[in-house]
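Q: Sequence and predicted structure below; questions after.
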Amino acid sequence: MLAVVLIAEVMDLLDATITGVAAPAIAADLGGGRETAQWLGAAYTLPFAVLLITAGRLGDRYGRRPLFLIGAAGFTLASALCALAPGPGSLIAARALQGACGALLLPQGFGIIKETFPEAELGKAFGLFGPVMGLCAVGGPVVGGLLAGADLFGTGWRMVFLVNLPLGLAALAGALRWVPRGAPDAGLRIDVPSVLLAGAASGALVYPLVEGRELGWPAWVFALLAAGPLGFLLFVRLQHRRPSPLMTPSLLTNRGYTGGILVAVAFFASFTGLMMVLSLFLQGPLGLSPQGAGYAIAPMALGIAVAAGPAGALARRHGRVVIQCGIVLTAVGLGVLAATAGGASDGWRLVPGTFVTGLGMGLVIPPLFDVILAGVSEPEVGSASGVLNAAQQLANAVGVALLVTVWSAFTDHGRAPAAALSATALVTAALLAAALGLSIRLPRRTRA
C-alpha cells in the first residue's frame, strides 16, 4: 500500500519537473512560443493549488479510496491526452485536467497512510517520502531532457507524458488490491464559494502575467493584476464567516505561519521561474537540445542534492538560521550566474552559478516546511500543511509567469539574450532578498 502511494507521489513530482526542460521543445513543435511554455506549467499548477486545499476534505466526505482511484485514473488519462495533443490548446487543457486529478490524488495518499499504519510506524512510512521527493526533484529536469531528446519510438517530447502511463496503471492496480476502504463522513460540508474565490484570485494573478506581453499590456491586464491580491484578501476574510472554512481561521492570526507562507511563495517563485528561463535560454539562443539543456541544468540539481542531505540535521540544531543562510547562498549563486551569463556561448559557463544556486536551495527546501509549521498547534497542522502546499503550487505558476515575462521584456527592449538572463538573475535575487527580510518572522526552531 505504501508503494502505491509513493508511485502516485512520483507521478506528480516527475510531471511537475520534467516538463520544464521539455517545454521549449514542445512550444517549438506545437507553436505558441514562450506563451505556450508558460501555460504548460501554469495550467497544471493553478488547478492543483486551488483543489489541493479542499481535496483532503473531499476524501473525508466521500472516502479516500474512491478519490484516490478517481485521481489516479484521471491523471493517467490526462497524461495520455497530453501525449496525443495535436495543438497547444488541447495540450494546455489536458495539463489542467492533470493538475486537477493530481490535487485529488495526493492528499488521499497521506490520509490513507495515517489510517493504515499504527502510530509507532507512521514516522518510518512518512520518512520514505523525503528521499523519493528528493530524487524526483533532482532527477526530473535531467530525465525530462533525456526523454524529450531521445525520440524513443519516434515520440519526441510526447514520451515526457507517456512515461506516466505505466506508473498510473500500476497505481490503479495496486490501489484496487491493497488500499483499504475507509468510512466516509456524510455530514461534512465542502466550502464551494471559497474554492471558487481562490480559483478566481489565482487566475487573476497568473493570466495577465502570461498574456499581457502578447496583448500589448492593455489597461484591463493591470486591473486583473490588482484584483488577484484583493481576491485573496477577500478569501481570508471569508474564512472567518464560513461554517466549514477551507483553512482554520486561527492560522490567519499566526504571525510566524503567515510570514512563512510569504517566504515560501517568494522562494519557490524564484526557483521555478529561474528553471524555466534557463530552459528557454539554453534551448533558444544557445541552441542546445533538450538533452543538452538537461545536462546544463544538472549542476543545480547536484548542488541541491549535496546540500539537502545535511540540511535537515543542521536545521534541527540551528533552526531558521539554516534557511536564512541558504537564501543568502542562493542569492550569491545568482550573482555569479549574472556575472558569467553575459558572455555565455554554451552551458559550461553557467555551471559555477547554477551549482552555487543549487547549494543554497538545498539548504532551504528540506527544512522550510518544518520551520513554518513549528508555530502551528496540533489541531491546525492538517489545514496549515494543505494551505502551505497550495501556496507553493501557486508560487510555481506565478514565478514562471513573472520571470519569463521579465526575461522577455529585456529581450524585447534590445538586450542580447545572455544579458537578459543576467538581468533576470538579478531580479530573482531581489525576490530572494524579500524572502530573507520576511524570514525573521519564521519560528526559530523546526517542528518535531
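A: Perfect, I can see it now. Numbering: from 1, shown residues only.
Q: CA atoms for contacts and neighbours, from now on please.
A: OK.
Q: State the distance from residue 241 to residue 170.
A: In this structure, residue 241 lies at 43 Å from residue 170, with Cα to Cα, to the nearest Å as the measure.
Q: got the contact list for residue 407?
A: Shown in contact with residue 407 (Cα atoms under 8 Å, 6 or more residues apart in numbering): 277, 420-421, 423-424.
Q: OK, contacts around residue 391?
A: 49, 261, 264-265.
Q: Mind doing that once more with 10 Å?
A: 49-50, 52-53, 261-262, 264-265, 268, 385 (Cα atoms under 10 Å, 6 or more residues apart in numbering).
Q: where's it, which helix or strand?
A: Element membership for residue 391, per DSSP states H and E: helix 381-412.
Q: moving C-terminal of that helix, what's the next helix or strand?
A: Once helix 381-412 ends, the next helix or strand along the chain (criterion: DSSP H and E) is helix 417-438.
Q: Structure two is appended below for comparative analysis:
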Amino acid sequence: MTTIDTSLTNAPPGPAPYRWRWAALFVILAAEVMDMLDALVTNIAGPTIRVELGGSAATIQWLGAAYTLSMAVGLITGGRLGDIYGRKRMFLIGAIGFTVGSLLCAVAQSPELLVGARVVQGLFGAVMLPQGLGMIKEMFPPKEMQAAFGMFGPVMGLSSVGGPVLAGWLIDADFFGTGWRMIFLINIPLGAAAVIAGLRYLPESRSPHPLKLDFPGMLLASLAGLLIVFPLVQGREHDWPLWSFLMIAGSIAVFAIFGWYEARKSRRGGDPLVVPSLFRKRAFTGGLVTGLVFFSGMIGFSLVFNLYTQIGLGYSTLTAGLSMVPWSLGMVVGFGLAQPLQKYGRKLLHGGTILMALGVLAILITLNVAGIGVTPWQLAPALLVTGIGMGMLMAPFFDIVLAGVEQHETGSASGTLTAVQQLGSAFGVALLGTVFFGLLGGNVAAAADDVTPKLRADLAAVQVTGARQDAIVADLRACGHDRAVAKDPEQVPASCVRLEQSARAAATSPESGAAIQKAVMTAGTEAGKEGFGGAMKTILLVVDGMLLLTFLVAFLLPKHAREGDAAGH
C-alpha cells in the first residue's frame, strides 16, 4: 500500500493508486452527509415531532442526545472493527444499519420508540464513519491526500447549514402527508445509493496485522464517554445536580484507567483499542485538542444561533435555515481559497481561525447596529466572512493531523479523532446552550425594564395609572423572565396568568381593553427580542474566546503535514 511518508525521496515507486479512488471518496462523503444531516435535523423538527407524538421537553432533548451519545461511545470501537474485519465490509454493514435505523425513526409511533431508533442510527453510524478516513489514507497518494481530506471541510459545512434548511423545507412541504417523517425517509434512497456504490467502488482494506477485539478497552472507553456526555446533555434539564458533576469527575477517572490499561496491554504485546504510540505523535495529540475546542465552538454556535433566529427574532423554520446559507457559501469559498495555500500548513489554519473570529465579531456589530429588527440580508456579510474563515481552517486540518499516522494505527486514529469531534459537539451544545438559556431570564427582565417607559405612556393614554399600571408593569417583567427560564414551554407561568388578569382588570371598556392588550403585547415582544439579542451577543463573545483558544492550541500542531511541504515553502 502507498504510505503517507514522503520524506524518503529515493524510495522505490509504490503500487499505482487505487483506480476508483475519487468515486470511493464520494461514497465516503455521502456517509458523512447522512451523519451531519441526522445530527442536526431534530433541532429544527423537535417541536413539530413533539406536537404529534407527545412527550416532555426532555424527550425532545434526547432526540439529538441519543444519537450523539451512542455515536460517541461507539466510534473508537468502530474504527477497530474495520481494522479486524475489513473497512469495506464494516462500512457497508454500518450504512445498511443506519438506513434501517432511519426507517425505524420514520415509522415510530411514540417518543420512546423514536429515541430508541436514534440510538440504532448512532451505533451503526459509529461503525460506518471511521472506515472512511482509513480507506482514504490507503487509496490516495501523498500529492492528492490534501485535496481528498480537504473535501471534508466544505461537505461538513454544507451539511451543517443545509440540514436545518432541508428539515424546514421538508416539514413545511409535507410531502404525501409525511410531515417531519420525511427528514428520516430521505435517508433511505441516500443510504441505498451509498451501499450500492460502496459495493462497486470501495476498495478492500484492513490492517495488515491480524488483531483481536479489545473488549475491556471497548467497555472502558464506552463507559468514559457515557459518563461525560450524559451529564453534559442532561444536566441543565435537572438544574445541574450533584450527580452530574460526579459523573464528569468519574469520566476523568475512567479515562485515566483506560489509558493505563491500553498502555499495559500494548507493553504485553496485545492489541489495544487505541494504539498508545498515537499519543507520541505531535500532530495527532495536537489535533485532538484543537478539534475538541474548535468543534465545541462551531456546533454550539450553530445550535444557539438557530434558537436565536427562530425563537428570538421570530423567523420561520425555513427562513432561519436560509439565513445560514451565506455561511455555507463562505465555507465553499474558503475551501477554494485554501487549495493553493496548503503549503503554508499551520499558518493557513491560523489565518482561517483569525478570519472566522473577525466574522463572529462582525455578527456582534451587526446585532448592535440593526437591533431587534435585524434581517437575514443584514446578517449575510458577517456570516459569509465567518464561513470563509471556517473553510480555510478546516481545509488543512485532517491532513495535518493524520499525515504521520502509520498503517497499523489508522483504525485507532480515525475512530479516536471522529469520537473527539462528537464529544466536542456535545460539549459545545451543553456549554453554549447552558450559558444561553442561563442568560435569557435576566436579559429578558432587563429588557422589560427598558421598554417600561413606553409601556407606561401607552397605558396612561387609556387612563391606566397608579396601582393598576404598576401591577401590569411588574407582571410583564415577571412573565418575561419566567417564560425565558421555563423548562416546559407549553406550560403557562403563573406570572403570565397574573399579567392577563391585571390587563383585564384595568380595562374600562372594550376599546380600552384592546388598547391595553396591544400595549402589553408590543412591550412583551420587544422585551423578548431584546433579551434574546442580549444573550446572543454574550454567546458571540464566548465563541470568539473559543476561537482564540483554538488559535493558541493549534500551536501544538506541527508547522506542516509533511517535510516536503516545509521544503517547498
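A: It's in. Small disclaimer: the values here were computed from a predicted structure and weren't measured.
Q: Could you get me the TM-score between them?
A: Here the TM-score for the pair of chains, by TM-score structural alignment, normalised by the length of the first structure, is 0.87; 444 aligned residues with a Cα RMSD of 3.1 Å.
Q: can you name the two of the contacts of residue 407 of the first structure that are farthest apart?
A: Largest separation among the contacts of residue 407 of the first structure by Cα to Cα: 277 and 423, giving 11.5 Å.
Q: shared neighbours, the two?
A: Here residue 277 of the first structure and residue 423 share the contacting residues 406-407, scored by Cα under 10 Å, 6+ apart.
Q: so where in the second structure does stretch 152-170 of the first structure end up aligned?
A: Counting by TM-score structural alignment, stretch 152-170 of the first structure pairs with residues 175-193 of the second structure.
Q: nope, stretch 219-228 of the first structure is what I meant
A: Using TM-score structural alignment, stretch 219-228 of the first structure pairs with 242-251 in the second structure.
Q: which residue in the first structure lines up with residue 547 of the second structure?
A: The equivalent of residue 547 of the second structure in the first structure is residue 432 (alignment by TM-score structural alignment).
Q: what residues are up against that match?
A: 263, 266-271, 327-328, 330-331, 334, 426, 438.
Q: State the distance from it to residue 271 of the first structure.
A: Taking Cα to Cα, one finds residue 432 of the first structure at 10 Å from residue 271 of the first structure.
Q: Show me whatever sits in contact with both of those two.
A: Common neighbours of residue 432 of the first structure and residue 271 (Cα under 10 Å, 6+ apart) are residue 330.
Q: If we ignore the residues flanking it in sequence, what's nearest residue 560 of the second structure?
A: When the adjacent residues along the chain are set aside, residue 560 of the second structure lies closest to residue 345, with 4.7 Å between them (Cα to Cα, 6 or more residues apart in numbering).
Q: for residue 446 of the second structure, that is, sorry about that
A: The shortest distance from residue 446 of the second structure to any non-neighbouring residue, by Cα to Cα, 6+ apart, is to residue 531 (7.4 Å).
Q: What distance do you get for the one you found to residue 523 of the second structure?
A: Distance of residue 531 of the second structure to residue 523 of the second structure, computed by Cα to Cα: 12 Å.
Q: quick one: common contacting residues for these two?
A: Counting by Cα under 10 Å, 6+ apart, the contacts common to residue 531 of the second structure and residue 523 are 447-448.
Q: Mind checking what secondary structure residue 212 of the second structure has?
A: Following DSSP: H, G, I helix; E, B strand; the rest coil, we place residue 212 of the second structure in the coil state.
Q: So which elements touch the helix or strand where residue 124 of the first structure lies?
A: Assigned by DSSP H and E, residue 124 of the first structure belongs to helix 119-127. Helix 119-127 of the first structure sits against helix 2-30, helix 88-116, with contacts defined as 3 or more Cα pairs under 10 Å, 6 or more residues apart in numbering; DSSP states H and E.
Q: how about the ones you listed, which one is nearest residue 307 of the first structure?
A: Smallest distance to residue 307 of the first structure across these (Cα to Cα): 19.3 Å, for helix 2-30.
Q: For the closest one, which residues meet the burial criterion?
A: Using 16 or more other Cα atoms under 10 Å as the burial criterion, the residues of helix 2-30 of the first structure that qualify are 2, 4-27.
Q: angle of whichever helix or strand comes after the helix holding residue 124 of the first structure against helix 2-30?
A: Using DSSP H and E, the helix or strand that follows helix 119-127 of the first structure in sequence is helix 129-150. Computed by axes from the mean of the first three to the mean of the last three Cα atoms, to 10 degrees, the angle separating helix 129-150 of the first structure from helix 2-30 equals 30 degrees.
Q: And whatever helix or strand comes next after helix 129-150 of the first structure against the second structure, how far off on average?
A: Once the chain leaves helix 129-150 of the first structure, the next helix or strand it forms, by DSSP H and E, is helix 159-162. With the two structures superposed, helix 159-162 of the first structure lies on average 1.3 Å from its match in the second structure, counting by mean Cα distance after the TM-score superposition for the first structure.
Q: The residue nearest to residue 560 of the second structure matches what in the first structure?
A: In the first structure, residue 345 of the second structure lands on residue 319 (TM-score structural alignment).
Q: Could you pull up the residues touching residue 250 of the first structure?
A: 239-240, 376-377, 380.
Q: Could you find the counterpart of it in the second structure?
A: Looks like residue 250 of the first structure aligns to residue 277 there (TM-score structural alignment).
Q: Residue 285 of the first structure versus residue 416 of the first structure, what's the distance?
A: Distance of residue 416 of the first structure to residue 285 of the first structure, given as Cα to Cα: 9 Å.
Q: for residue 276 of the first structure, that is, sorry about that
A: 14 Å.
Q: So if I had to pick from those two, which one is more boxed in?
A: Taking other Cα atoms under 10 Å, residue 276 of the first structure and residue 285 do not tie; residue 276 has more neighbours (26 against 13).
Q: Quick check, that one in contact with residue 39.
A: No: contact criterion Cα atoms under 10 Å: residue 276 of the first structure and residue 39 do not qualify, at 11.4 Å.
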